[in-house]
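Engineer: sequence unknown, structure follows:
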């Protein structure tokens, strides 16, 4: 009896001594989605498109802000980091400048778009360089997924920004969005659904193509600290979840796309310029948006 009791006490003492050692071995996975319109200094297509005279310089600044987010996440204990290049052709970040232990998701087309790679094994999500929604009256380059095509993107009757839609994708897997950088309107949109997320307002919008911006170095310092703080308090931030089923209402600038999409039995044309699609989950909506955003007869061989 005494021998058994001694053995149990020994096991208990060993268990009490383990947390400090095992805690260092625990994995902390952080997913970072990086857009470009919300990067410090970005105001027009001259910074956003490969044809723009400042694009190559701003690829450097975009990469530097991604690096600042990586550094902030690691300062909070992140052991595994995945970065999704989420702007335009999704081939903007300079891969050679990223740390060797980071995984980069790049290139189109992706079923989950800006959130490709997210799953339930991650502990926190970070948005860098984000912008406000197409329905927002303010914000630099405000749009939702396509400034050229869509006038509105709604899920279950609520207007969506890219931040709220992507937060819902993370929420599907039970992962909270813990930090965001961009202009003040983009940050406010996320804080409306994740008030405990850490903000980094790197510029103030003046108009669609104008802003009062922080310098790249100042913005990177703000991002580094915001991400560190957000990842550190990830347990206090609830994932953003939408109720199923999910109804997508999509408004187009042209009548042609909704006319043709209504040929699909899963799509209803609700006005001359809008359609409705219903999916069983937010993943269905993401795949549908990726399809209609990318498909064109020109891709046929």
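Structural biologist: In hand now; what should we look at? Note that the structure is a prediction, hence the values are computed from the model and not measured. Numbers count the residues shown, from 1 in each chain.

Engineer: alpha carbons only for contacts and neighbour counts from here, please
Structural biologist: Fine.

Engineer: ok, and what's touching the strand ranked longest in the chain?
Structural biologist: Longest strand in the chain, counting residues (DSSP state E): strand 198-207. Identification of contacts with strand 198-207 by Cα atoms under 8 Å, 6 or more residues apart in numbering yields 38-41, 138-140, 178-185, 187, 211-214, 219, 222-223, 226-227, 229-230.

Engineer: Which among those count as buried?
Structural biologist: Neighbour-count burial (16 or more other Cα atoms under 10 Å) applied to these gives 38-41, 138-140, 178-185, 187, 211, 213-214, 219, 222-223, 226-227, 229-230.

Engineer: Grab the nearest non-local neighbour of residue 127.
Structural biologist: Excluding the flanking residues, the one nearest residue 127 by Cα to Cα, 6 or more residues apart in numbering is residue 180, at 4.6 Å.

Engineer: and the comparison structure, right after this:
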């Protein structure tokens, strides 16, 4: 059996400060230790339940957060950024299941710890078919297009409602609960690893019983993006695929989840460029 693990950082316990999010930050190494321990727990539990091929997609920031030497050697590691389809690179129909670990709430979620969607410097909200979406939903739709179910989601408690509404077959494991944008509460690491093992076990059993399904929404997808900087909308406005709604909002239509995610990633990169441009003006 073949599993795909996409792992982010903001939704992990022990992570509650900007000082922990990027290489060079003063507490980044603490976050990496948490990431490695929990990830190895998931890999071990999957192997125990018969998964002989496990891919891990390092999916936070520059996507080079996992220490290759410390990762369980039963997993194949995907690292580096930028890359096609970002957090779900190389995910295709050959996988039996996907698991999302360390995921955070969507941009605009009250009390969501470090909440954002795809790019905090680019988007203040992303809606698809009228629904506000998180990275969990966008990546689940991409997986669903390849007929791969997301069997487990582990992260901020504020994601629970999204799972219950859109993907009730997915096992949800809360790793922390956002108190504010820069604050969260979380149980001890031993309780977290125990909950993760139990969650993976339940998810695999549901998979084998046929009680899970790929997430699929009606197409074409209609995406509405609220941008942090009107200059991004200025740049997109002349392109026929994008319709400008107001100073900060644009919309577009995508026929597939791959197309949807691809355009969102493209605009995220544009947002990085706009930010760099502003910072370079002296």
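Structural biologist: Here it is on my side, so go on. Quick caveat, the model's predicted, so the values are computed rather than measured.

Engineer: What would you report as the TM-score here?
Structural biologist: In this superposition the chains share a TM-score of 0.91, using TM-score structural alignment, normalised by the length of the second structure; 272 aligned residues with a Cα RMSD of 1.7 Å.

Engineer: List the ones among the buried ones among the contacts of strand 198-207 of the first structure that fall in strands.
Structural biologist: Counting by DSSP E, those contribute 178, 179, 180, 181, 182, 183, 211, 213 to strands.

Engineer: Quick check: the equivalent of residue 265 of the first structure over in the second structure vs residue 263 of the second structure, distance?
Structural biologist: Aligned counterpart of residue 265 of the first structure in the second structure: residue 240 (TM-score structural alignment). Residue 240 of the second structure is 13 Å from residue 263 of the second structure, where distance means Cα to Cα, to the nearest Å.

Engineer: more crowded one of those two?
Structural biologist: residue 263 (18 against 8; other Cα atoms under 10 Å).

Engineer: Where does the longest strand of the first structure end up in the second structure?
Structural biologist: Alignment of strand 198-207 of the first structure against the second structure: residues 171-180, by TM-score structural alignment.

Engineer: Identify each buried residue in the matching stretch, please.
Structural biologist: Residues of stretch 171-180 of the second structure classed as buried under the neighbour-count rule (16+ other Cα under 10 Å) are 171, 172, 173, 174, 175, 176, 177, 178, 180.

Engineer: Check stretch 54-72 of the first structure too.
Structural biologist: The neighbour-count check on stretch 54-72 of the first structure (16+ other Cα under 10 Å) flags 54-56, 58-72 as buried.

Engineer: quick check: longest helix of the second structure.
Structural biologist: helix 257-280 (DSSP state H).

Engineer: What segments of the first structure are strands?
Structural biologist: Using DSSP E, the strands found in the first structure span residues 29-34, 80-85, 102-105, 124-130, 150-155, 158-159, 177-183, 198-207, 210-213, 246-252, 267-271, 274-279.

Engineer: can you redo those as CSV with distance to residue 92 of the first structure?
Structural biologist: Output for those, formatted as CSV (distance: least, Cα to Cα, whole Å):
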stretch, distance to residue 92 of the first structure
strand 29-34, 10
strand 80-85, 7
strand 102-105, 11
strand 124-130, 12
strand 150-155, 23
strand 158-159, 28
strand 177-183, 17
strand 198-207, 20
strand 210-213, 21
strand 246-252, 27
strand 267-271, 33
strand 274-279, 31
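
Engineer: so which of those is the most packed in?
Structural biologist: Compared across the strands of the first structure, strand 177-183 shows the largest average neighbour count, a mean of 32 (mean count of other Cα atoms under 10 Å).

Engineer: That one vs the second structure, mean deviation?
Structural biologist: Mean deviation of strand 177-183 of the first structure relative to the second structure after superposition (mean Cα distance after the TM-score superposition for the first structure): 1.1 Å.
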